[in-house]
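Asks: Structure of the sequence below:
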Amino acid sequence: MNTPRPSSSWLRLPALALCAALVGCAANVERPTAASQALQVPARAQSSVALVVRAANPEVAKSSDWQALRGAWRDAMAGAASAAGKQFQYLDAEPQTTPAGSTLVVVQVKDYRYLSTGARYGLGVMTGNAYVNADAAFYVGPGRTPVGTRSYSTSSSAWQGIFSAMTDKQLSSISSAMLKDIDGG
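Replies: Below is the predicted model of the structure:
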């Protein structure tokens, strides 16, 4: 007895639906105050990046998930730097000088809502939206020569459901944008 095989077009429909849903996974970085000209980071300082993440005000640092956000940002920048072929160092405190041959990025988090991917998968849209709003100052060494500032923000949308970009993906996108800015892009 022959069993009818499903039409190949019926098999494509679920695959297309999955692809469409996954489009919401990426985080888009908004740069509300993007400077019109590129950062002036010398080539000698583009291969090594140091990152400091601090709160722009005491209320931000008092949040129960502040250390989780800092750790997630450290991991995101480490991954982005590795992918870009750059050396990376995370600093707990802001140094007085920047080592020669490196770029120091000092991030001041103005506001955020930390949501883990696990929370989104477990609670769905009831978890709300994740967002990050931060300013970054860029310095090159030797010494501490300022080369510019940038603002970065990103947010998720509950309508994207479990596929919306949570804090880890948002920080990865911001970190990649920072490295692009360092490279003059």
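Asks: Could you use CA atoms for every contact and neighbour count after this?
Replies: Noted.
Asks: All the helices of this protein, in order from the start?
Replies: 8-22, 58-61, 66-83, 117-123, 167-182 (DSSP state H).
Asks: tally of neighbours for residue 123?
Replies: For residue 123, the neighbour count with other Cα atoms under 10 Å is 13.
Asks: The one 10 residues further on too?
Replies: Summarising burial for residue 133: neighbours were counted as other Cα under 10 Å, giving 19.
Asks: Could you do residue 77 as well?
Replies: Applying other Cα under 10 Å, I find that residue 77 has 25 neighbouring residues.
Asks: ditto for the one 10 residues further on
Replies: Residues within reach of residue 87, counting by other Cα under 10 Å, total 14.
Asks: From residue 93, how far out is the closest residue to it other than its chain neighbours?
Replies: Using Cα to Cα, 6 or more residues apart in numbering and skipping residues adjacent in sequence, the residue nearest residue 87 is residue 48, 4.5 Å away. Distance, residue 48 to residue 93, by Cα to Cα, to the nearest Å: 18 Å.
Asks: Same question for residue 115.
Replies: 25 Å.
Asks: If you count surrounding residues, which of those two has more?
Replies: residue 115 (21 against 11).
Asks: and this one, so I can compare the two:
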Amino acid sequence: MNTKRTLTSLLSASVLVLAGCASSPQATTDSPKNPGQPADITRIAPAVSIPAISTRKMVLTMTGPKHVVESKDWSDFKREWRDTFQDHAKEAGVAFSFTETAPSISTEDGTAILVDVADYRIVGIGARIWFGIMTGNAFIDAKVTYTNLRDGKRLGEQQYNTTSSAGSGIFAKVTPQQVDAIAKNVFLDLKTAK
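Replies: Next comes the predicted model:
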């Protein structure tokens, strides 16, 4: 009986604590949102113009400074990006691959996406639900550069700065949702290619 009361008390306390944490991806500038982009990401730069022929294939590579790539959870963070982008590629009908190093010039048409991560902090959905605001804030500071696979021509770049903040409850955008929001923007650029 005592155990049930203790468990109920702990769950009630968790709900109260969880009510104090939230997140929303934010930009580092006050640039307006572009029409048609997902609601929870503000672009730092205009949409990247990608030739339609280059939208059939995507190669994703991730890099960052030494303190980032040597972080103990770097492989988990990369896996989150790989899996999320793979899901979006499948849905969009785009051939997708993930490489550890930037691809060289290819005979195939496509777009190389280089994600240069300046800094990040992973917070998973489970941690947010169980520990609420005590888990701290998830954030991503990354630049995404688009390059044509066939000739290596740089097509453009986007800067993404996402963060979570206290105040919106347990529905805070933790790392998986922040990566998903970035992926939606990247695939929006592919979808609107001319």
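Asks: The residue nearest to residue 87 of structure 1 -> structure 2?
Replies: Per TM-score structural alignment, the equivalent position to residue 48 of structure 1 in structure 2 is residue 57.
Asks: wouldn't that match be in contact with residue 90 here?
Replies: No - using Cα atoms under 8 Å, residue 57 of structure 2 makes no contact with residue 90, being 10.9 Å away.
Asks: Could you pull out the residues contacting both of the two?
Replies: residue 96 (Cα atoms under 8 Å, 6 or more residues apart in numbering).
Asks: who's more crowded, the two?
Replies: residue 57 (19 against 11).
Asks: Give the equivalent position in structure 2 for residue 95 of structure 1.
Replies: Correspondence of residue 95 of structure 1 to structure 2, assessed by TM-score structural alignment: residue 103.
Asks: same question, residue 73 of structure 1
Replies: By TM-score structural alignment, residue 73 of structure 1 lines up with residue 81.
Asks: The residue nearest to that match when sequence neighbours are not counted: how many residues sit nearby?
Replies: Take residue 81 of structure 2 and drop its neighbours on the chain: the residue closest to it by Cα to Cα, 6+ apart is residue 179, 6.4 Å away. Each residue near residue 179 of structure 2 was counted by other Cα under 10 Å, and the total is 22.
Asks: Other residues contacting the strand ranked longest in structure 2?
Replies: Taking DSSP state E as the criterion, structure 2 has its longest strand at strand 154-166. The contact list for strand 154-166 of structure 2 (Cα under 8 Å, 6+ apart) reads 20-28, 41, 43-50, 133, 137-148, 172-174, 178, 182.
Asks: And these, which of them are buried?
Replies: 20-27, 41, 43-45, 47-48, 50, 133, 137-148, 172-174, 178, 182 (16 or more other Cα atoms under 10 Å).
Asks: quick one: contacts for residue 30 of structure 1?
Replies: 152-154.
Asks: one more time with 10 Å
Replies: 133, 151-155, 174, 177 (Cα atoms under 10 Å, 6 or more residues apart in numbering).
Asks: Where does stretch 152-161 of structure 2 end up in structure 1?
Replies: Going by TM-score structural alignment, stretch 152-161 of structure 2 sits over residues 144-153 in structure 1.
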